[in-house]
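A.B. asks: pasted the sequence and its predicted model underneath.
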Amino acid sequence: MVSLVPESTTSDTTVSHPRSPTESTQMLSPMDRKATRVMRYREKKKTRKFEKRIRYASRKEYAEKRPRIKGRFERGMK
């Protein structure tokens, strides 16, 4: 049987990698390991965000100030 891994919180003070070799994952059968990987994939898939987001505010400000021709950035001096 495959057990669920609890979701981590930001209040955790210990740093441990979920796939560290010291865990009991080495004793799992290949089918259990695959099931664990598939479950992890599905959980991560649920948290995906596809909406547009701005990573760098400074780049956005610079892009808004640049001159455009028909919606595209102007090339500048040739």
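C.D. replies: Yes, it's here.
A.B. asks: every contact and neighbour count from this point should use C-alpha atoms.
C.D. replies: Will do.
A.B. asks: and the lengthiest helix in the chain, which residues are buried?
C.D. replies: In the chain, assigned by DSSP state H, the helix with the most residues is helix 30-46. Using 16 or more other CA atoms under 10 Å as the test for burial, helix 30-46 gives 36, 39.
A.B. asks: which elements pack onto it?
C.D. replies: Under the contact definition 3 or more CA pairs under 8 Å, 6 or more residues apart in numbering; DSSP states H and E, helix 30-46 sits against no other helix or strand.
A.B. asks: and here is the other one:
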Amino acid sequence: MALSALVALLQYPCVTLVRGPLGGDPFYVNVGLIAVVLVAFVSPVVVARKCHRLAKDLGAAGTPLTAPPSAESPTELPH
């Protein structure tokens, strides 16, 4: 919902920019939008690499990446 509102908010300035200063040539607006999309696609890759590096560092430090024993076996809750 917020993304839709953001796109709707930026749509009018982009059209105004293309019709006004850019003289009907949307090249620079397209380049800007491509840059935004590339940042959005690269972000998950950066997060995955960071998580992998953190897991590798924790493994090298001897810290197990498993849940504590109390979390492995769920207990029944009273009704």
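C.D. replies: Structure received. Nothing here was measured: the structure is a model prediction, and the numbers come from that model.
A.B. asks: got a TM-score for the two of them?
C.D. replies: The TM-score (TM-score structural alignment, normalised by the length of structure 1) is 0.33; 44 aligned residues with a CA RMSD of 3.6 Å.
A.B. asks: what's downstream of the longest helix of structure 1, the next helix or strand?
C.D. replies: Sequence order places helix 57-65 as the next helix or strand after helix 30-46 of structure 1, per DSSP states H and E.
A.B. asks: helices and strands around that following helix, which ones?
C.D. replies: Counting contacts by 3+ CA pairs under 8 Å, 6+ apart, helix 57-65 of structure 1 packs against no other helix or strand.
A.B. asks: next structured bit after it?
C.D. replies: Counting by DSSP H and E, what follows helix 57-65 of structure 1 is strand 68-69.
A.B. asks: packing partners for the helix or strand containing His52 of structure 2?
C.D. replies: Assigned by DSSP H and E, His52 of structure 2 belongs to helix 27-60. If you count contacts as 3+ CA pairs under 8 Å, 6+ apart, helix 27-60 of structure 2 packs onto no helix or strand.
A.B. asks: can you point out the buried residues in it?
C.D. replies: Within helix 27-60 of structure 2, no residue is scored as buried using 16+ other CA under 10 Å.
A.B. asks: how far out from the middle of the chain is it?
C.D. replies: 7 Å (CA atoms, centre = their mean, to the nearest Å).
A.B. asks: what do you get for stretch 6-23 of structure 2?
C.D. replies: 25 Å.
A.B. asks: on that earlier part again, which SSE is immediately downstream of the helix holding His52 of structure 2?
C.D. replies: That would be, after helix 27-60 of structure 2 and using DSSP H and E, helix 69-72.
A.B. asks: what residues does that following helix touch?
C.D. replies: Outside helix 69-72 of structure 2, not one residue touches it by CA atoms under 8 Å, 6 or more residues apart in numbering.
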